[in-house]
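Q: please find the sequence and the predicted model below.
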Amino acid sequence: MRLSANRVALALCLYAALLGVLYAHETPVFEAPDEGAHFLYIHNLLETGELPVLEDREAVFESRAVQRHHPPLYYLIGAGLISWTERADVERYFVDNPFGAAGFVIDLNRNIYLHSPQAPQGDTHVAVWVLRLYSLSLGVATLWLVYRSGQLAFAERPVGLLALFVAVSIPGFIAGAASINNDNLVIFLFTAGIHRVLVVWRRERVTTFDLAVFALTLGGAALTKLNGLALFPLVYAGLVWGALRGRLAWRDVWRVGGVTLLAAALLAGWWYARNWQLYGDPLALSATREVWGRDGNLPDNARLVLLEAMHVLDSFWMTLGHFNLRGPEWLYTYAPLAALAALPGLVRAWRRAGPRGRDALLFLGASCALIIVALVTATRQINVSQGRILYPAILGFAVLLALGWRALVGRFAPLVVVPLATVTLATPFLYLDHAFQHIEVVDALPAAATPVGATSEGLTLEGYRLFTETVAPGEQVRLELFVRGNHPDNPAMFVKALDPNNQQTLGGVDFYPGMAPTEALDDTLLYRVYVQFPIDAGIPLDTGPMQLRLAVGWRVPETERFLPLRDANGVEIDILTLAGPVVMGAPEASPEAQTPTHAGSAETEPPEEAPLVATFGDQIQLLSYTLPDSVAAGETLSVGLNWKATRPIEQDYVLTVGLLDADGRLVAQH
């Protein structure tokens, strides 16, 4: 039975590793949170041979190496792993996207950097992949320890596999594990420390190997991240509790305390002594606050506190990219409710558990509480209100959820995790792939596209394809553009939806096509670019449905210069507009107009629609129509027409409806 469980656990860990590779593949270089800064820490270590020094805020942010306040263990290991690479092209990956949105959700421009379609000129991309795999290996090792701990803590009712399934099914955890970030090492060390306490509780003695593990995990945590220091009181409290409960000898507790403090002093003491020498503070808190301090910008009322807490909770489950990519909205309701549902199960598990089980419940609960308190304390000083800061408690969190659900619904507990697992599996394909769409080379303009041929100083819009035929305020417009050429000033593209009556902008977006700098495009290739933007939710529509015009052009962000335009005939034009979608959503009509009655009848049911009647040219189809059963002389005849545009309509048309008698004579017209 145990062998079978181990095999399933290994399969889940392999699945997590493959999933992490998918996440990494779909996330462009440095588009994971703070990934570029963590990479620069390692790169600069190799280039200068020196540890970083905290300067003033302006200098730190100008350097982009903004994570330099962290202890160096994760980075020293990373430097050893990529020391053989040549990274002279690193600056090529730090071309800013001036429209990039970090920290708030938008539909385009989730990338904060531009990504050249040209072949790499160095090994930076290789180094990034090596470091991502290094992080992923730490994440997979963490998952294995989650499984082993779930088996150990509640041996009479093991929940290791379910706890592992929970941890694997958190998109934010998998995405973080597949990125360059020192959180991955401190998460692993925290998990290893908690697991080792459970091991010695079960064995009821501390071996030499246990001493070595405690020494390395505690010393390593102290040299990885400041919140790693929280592992010391957690491990010591666990050992003391084990002694108080008669499972450990007090001499073992003192041995662990002495050995780990000595190891921490040897492994990490020099770093804190260096901080004292440089900043007059072993923790460098004042210097860190100078860079990352909130400057008194703390939530000052219950509503703001709740909003910040919700942001942390949401990002714990899934807020990817630079905190600008959310998953399906139901996830942020389902996941917290499912977690809350585990609480009555934990109460039931507590009542059923023996002394060992209750001790494990207390210890794992304490690990979660400690990390939450550490986050709350830290976020009052510096801006770290992020869910990933809670992942050092992933072991306690996953095991407690598994235990609660198992106690509540028994063997059906895995079904609670299935929705989370589905989102986690779908994320690389549905969310990351959509959010970070690279520019795509095509052989020719597709037959379904509308030719344009407008040029702008070497850049040509060859054509476009509109996917959104009708749109309501607040909804998305989706289209493809086909562009060719390049420009040395690196202009950006824009698409604006215009009201055809007054040229008012009703929505739009500025962007670089396919996240690529236009100066790096190959002028011999034709590129396909996907564009999406919302129509303003509050636009007034007092004339009924109308077809928007899409203004398309190029602008240099640094100088605000708009590139001149010429149409397909070479004639200079002030503005290039294309046929856009039809906006639906006119103001509500009166009740009488909303529900016309049949002539001569008190019934208000609408008449049945007749099928397709006609196609007008190759642009418009009359799909169906409705007529009343009868109408008397002098009454108004209400005719309902259901239209569809089969391709973008390039000009306005006037609709005429006439009524003929039995002899074909026109008797009424509108």
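A: Done, it's in.
Q: use CA for all of it now, contacts and neighbours both
A: Noted.
Q: so residue 206, which of the three states?
A: coil (DSSP: H, G, I helix; E, B strand; the rest coil).
Q: show me what contacts it?
A: 200, 248, 252 (Cα atoms under 8 Å, 6 or more residues apart in numbering).
Q: look at the second one and tell me its secondary structure.
A: Yep, that's residue 248 we're talking about. Quick answer, by three-state DSSP: residue 248 is coil.
Q: so what's it up against?
A: 200, 201, 204, 205, 206, 239, 242.
Q: buried residues in stretch 352-368?
A: 353, 356-361, 363-368 (16 or more other Cα atoms under 10 Å).
Q: can you give me the strands in the stretch 301-450 of the chain?
A: With DSSP state E, counting those that start in this stretch, the ranges of strands along the stretch 301-450 of the chain come out as 319-320, 325-326, 440-442, 450-456.
Q: format those strands as CSV; extra columns: mean neighbour count.
A: Shown next, in CSV, are the strands of the stretch 301-450 of the chain (neighbours: other Cα atoms under 10 Å):
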stretch, mean neighbour count
strand 319-320, 26
strand 325-326, 20
strand 440-442, 14
strand 450-456, 20
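Q: ok, structure two:
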Amino acid sequence: MTDRGRLALLIAAHVLIGLMYLWATPVFEAPDEGYHTAVIRWIAQGRGLPVQQVDAEQDYAQEGSQPPLYYLLGAGLTAWVDTADWDQVYVKNPRSRIGIPGTTHNVNDYRQPVEPPPLTGTRLKVYALRVFSLALSAATLALAYVLVRRVVPADRQPLVWLTLALVAFNPMMLFIGASVNNDNLLRLTSTGGLILILDAARAERLGIRQLSGLGVVLGLAALSKISGLMLWPVAALALVWARWRGHRGGGPPKKTAARACLLPIAFDLLTTFLFAALVCGWWYLRNWLLYGDPLGLNAMIAIAGPRVIGLGELITSEWYGFYLSFWAIFGAFTILPSPWVQWFFHALSVWALAGLAVVAWRSRRRLTFDCLLLSVFCLLTLLGVIRWTMQTPASQGRLMFGAIVPLSLGLAAGLLALAPERWGRGVAWSLGGLLAGVAAIIPVADIAPQYTPPPVLSEADLPAELRPVHARIGDGIELVGYTADDTPRQPGEVQAVTLYWRALAPMDQDYVLALVLLGRGAQGAGQIDTWPGGGRLPTSQWRPGAFYADPYDLPIDETATTPTRLRLSVSAWVGAPDQRLPVRLPDGSQSLAAVFPVGRAAETQPAAPQPAVRDGSTFEGGLRLLGYDAHWDGRALNVTFYWQTAQAVPADYTLFLHVLNTAGEQVGQADGPPLDGDWPTSAWLPGQAVADRRVVTLPADLAGEGCVLRLGWYDPATGARLAAFQPDGTPWPEAAVILERGLTP
């Protein structure tokens, strides 16, 4: 097969896989896609270019500050699409977890339809713009071939094709390439600019045609994105080198030769950048007149959200997300690929960087000027990204994609450097095929499922283990019941719960659920505020009469007090958290939330108890009193009992505790479930001790006297006591343990 045929096959595969990403990603769910589309729509409506006003909220947000070339082209190509339904499609998810890779809920930045919508209006416009972006991405591949062939010797074909495979099948490149994003035009113009820069550096003579062509492309790059300006100093370096090399004639420059080349250098620079300024200068002049800043960054940062962060903190806290998002973080920086995909790119990166170190060592004395120019461009791009992310949160590796071709060339060189030269062809094609396969799996396995809404169920589909709740929230929602995993959890882990809803009536608002885990003392132990379905099932799109299963992994706070029974408080609000819908419980009472048990949180590292007084009495069902501590605080007797069970306890029992004076009269009482009901006996873990503190306030006339404790367990449903046994197995009378030691005030 000829090189042209291979290139056509590579581009076709890139486009085909790109269409898979286009299909898997709902409208507006690529980074800032809603904002980019809003700029295009604004222009297509004949409103001109956006003028940023920091105190005026617009749909295009900070992207209205971007150079306009991509948006002008997009507006011209899609002006025929009617976007009258914009307000129904462009609806932000107020609980979106944007910027949290791997989040288990609310990965969607916008409200997405529960049922497939027709491809019309705003959605048609977005898909048309995505196809336009994909065409730009395909054209970038064609130019990448030209650029790499300029740099790589003819006898190193494996390096050419592995570089192109790294560009074509980088999952993040495919994801952005199939989205509405001006990065796609930047990649094209940057790659074209690098080709012309290398040609200029090699030219024996530079004419007006070549200089003007380079200037026009530099201007187009600067009109695509501000980072396109990073080409300009590289172009200047190439022009200076070309004249200097020509005047020195291969030897060291002489003073006369140096002076003689100054005028031609000035002419080349002036001509090139004059044409560049003619193309893009009007835009930067406009920014200066509007914002007092030629780049317009002051307004852009103010809208996006400014921050101040040191370089050291930036690197240490955000390097991993930056690195991984060069390869594969999807959605609104919310979706991670499968762990095996991450490990694949970890291995690939380590391999490439190790090999690149070998290449750098071997080439330390014979680095070509072409490689120097490409390296300078990569470095300038990185410095620009660092500078930008130190001013506003934006640490994403995809921002390096203006230099995707030279970066991929370096990675490919590293990958091939560690393999014998005779294996180069096999390594290149094997890795290229593997990259294509991995890239094709991701949209099907990792992206599309994250946006799939819960299916519509019928009553017959409800699980047999459903625990009924039947709480009515507002007029349109019924919480039918739930299922929960009762496996003991620990702070920092998650509690799995699935809620089952029924839509009672049509709803025109999207209600927010407040799901609050309650732990010891009804204190909050974790919370998620979300649209139903983890953001994928907005209530305005519920079908009346339908049932929905809504699973969640609720995080348990690392500071939660343990052990404790976990309860879930479920409520709904609209507008603000204090505007909650009324909840009608099955008994007819009204509340602000439905509360029910869902699990238990155990101690992370339970310590072996060391009671001051050891006992050893046992009760039927396996309960054992290990011992107790007691101390007086005025008239209050504080007693901590240490319990343990050898087996799971089948029911929730109540402890009775009676305080008797020396005459045998009851003078105090402290009955109740363990830990005030927060750790009932049915939740106890075999072999794990439970410390249960009781406080009994005694009469003043008991001061100075001793006392006796009588305690035991009973079933609150029947009042029947559990049989009690002394340490030697002898039954305690009346199923009550008598404790006398250590109780004198």
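A: Yep, that arrived. Computed from a prediction, not measured in an experiment: that's the story for all the values here.
Q: what secondary structure does the one residue sitting closest to the centre of the second structure sit in?
A: With distances taken as Cα atoms, centre = their mean, residue 101 lies nearest the centre of the second structure, 2.0 Å away. Here residue 101 of the second structure is recorded as coil under three-state DSSP.
Q: that one and residue 257 of the second structure, how far apart?
A: 57 Å (Cα to Cα, to the nearest Å).
Q: swap in residue 176 of the second structure?
A: 48 Å.
Q: neighbour-wise, which of the two wins?
A: residue 176 (26 against 15; other Cα atoms under 10 Å).
Q: hmm, that one is touching residue 32, no?
A: No: applying Cα atoms under 8 Å as the test, residue 176 of the second structure and residue 32 come out as separate, 10.5 Å apart.
Q: measure stretch 557-577 of the first structure end to end?
A: Calculated as Cα to Cα, the first-to-last residue distance of stretch 557-577 of the first structure is 21 Å.
Q: now it: buried residues?
A: Buried-residue list, stretch 557-577 of the first structure, by 16+ other Cα under 10 Å: 557, 563, 565, 566, 567, 576, 577.
Q: just to revisit the earlier point, of the buried residues of stretch 352-368 of the first structure, which is the nearest to residue 637 of the first structure?
A: Closest approach between these and residue 637 of the first structure, by Cα to Cα: residue 368, at 70.2 Å.
Q: any idea how far the nearest residue to residue 160 of the first structure once chain neighbours are set aside lies from residue 317 of the first structure?
A: In this structure, residue 160 of the first structure finds its nearest non-sequential neighbour in residue 150, 3.7 Å apart by Cα to Cα, 6 or more residues apart in numbering. As for residue 150 of the first structure, its distance to residue 317 of the first structure is 21 Å (criterion: Cα to Cα).
Q: now do the contacts for residue 186 of the second structure.
A: By Cα under 8 Å, 6+ apart, the neighbours of residue 186 of the second structure are 221, 224, 225, 228, 402.
Q: 10 Å instead?
A: 69-70, 136-137, 140, 192, 220-228, 401-403 (Cα atoms under 10 Å, 6 or more residues apart in numbering).
Q: residue 291 of the first structure now?
A: 54-61, 66-67, 69, 382-383.
Q: filter the residues you listed down to the buried ones.
A: Buried among these (16+ other Cα under 10 Å): 54, 57, 60, 66, 67, 69, 382, 383.
Q: which one among these gets closest to residue 272 of the first structure?
A: Taking these together and measuring to residue 272 of the first structure by Cα to Cα, the closest member is residue 69, at 11.5 Å.
Q: not counting its neighbours along the chain, what's nearest the aligned residue in the second structure for that closest one?
A: In the second structure, the residue matched to residue 69 of the first structure (TM-score structural alignment) is residue 65. Leaving aside its sequence neighbours, residue 65 of the second structure sits nearest to residue 300 (Cα to Cα, 6+ apart; 5.7 Å).
Q: A strand includes that neighbour, no?
A: No: applying three-state DSSP, one finds residue 300 of the second structure to be helix, outside a strand.
Q: can you report how many residues lie near it?
A: 21.
Q: what does residue 609 of the second structure give?
A: Counted with other Cα under 10 Å, residue 609 of the second structure comes out at 16.
Q: for it, what are its contacts?
A: Residue 609 of the second structure neighbours (Cα under 10 Å, 6+ apart): 626, 627, 628, 641, 642, 643, 688, 689, 690, 691.
Q: for the fifth one, which residues are in contact?
A: When you say that, I think you mean residue 642 of the second structure. Counting by Cα under 10 Å, 6+ apart, residue 642 of the second structure has contacts 608-611, 614-615, 624-629, 689-693.
Q: can you confirm it is in a strand?
A: Yes: Residue 642 of the second structure forms part of a strand when assessed by three-state DSSP.
Q: please tell me how far the residue nearest to it when sequence neighbours are not counted sits from residue 563 of the second structure.
A: Closest residue in space to residue 642 of the second structure, ignoring its immediate chain neighbours: residue 691 at 4.7 Å, by Cα to Cα, 6+ apart. Applying Cα to Cα, the value for residue 691 of the second structure to residue 563 of the second structure is 10 Å.
Q: between the two, which is the more surrounded one?
A: The residue with more neighbours, out of residue 691 of the second structure and residue 563, is residue 563; 26 against 18, by other Cα under 10 Å.
Q: that one reaches residue 599, doesn't it?
A: No: between residue 563 of the second structure and residue 599 there is no contact under Cα atoms under 10 Å: 11.2 Å.
Q: mind listing the shared neighbours of those two?
A: Residues touching both residue 563 of the second structure and residue 599 (Cα under 10 Å, 6+ apart): 488, 489, 519, 683.
Q: wait, which of these is closest to residue 126 of the second structure?
A: Using Cα to Cα, those come closest to residue 126 of the second structure at residue 489, 44.1 Å.
Q: what is the neighbour count of the nearest residue to that closest one once chain neighbours are set aside?
A: Among residues not flanking residue 489 of the second structure along the chain, residue 601 sits closest, at 4.7 Å (Cα to Cα, 6+ apart). Using other Cα under 10 Å, residue 601 of the second structure is surrounded by 27 other residues.
Q: one more: residue 30 of the first structure?
A: 23.
Q: so what corresponds to it in the second structure?
A: Per TM-score structural alignment, residue 30 of the first structure is aligned with residue 28.
Q: any idea how far its match lies from residue 201 of the second structure?
A: With Cα to Cα as the criterion, residue 28 of the second structure and residue 201 of the second structure are 42 Å apart.
Q: and the shared contacts of residue 563 and residue 599 of the second structure, which is closest to residue 333 of the second structure?
A: residue 489 (28.8 Å).
Q: dump the residue contacts of that closest one.
A: Counted by Cα under 10 Å, 6+ apart, residue 489 of the second structure has contacts 495, 496, 556, 563, 566, 599, 600, 601, 602, 603, 604.
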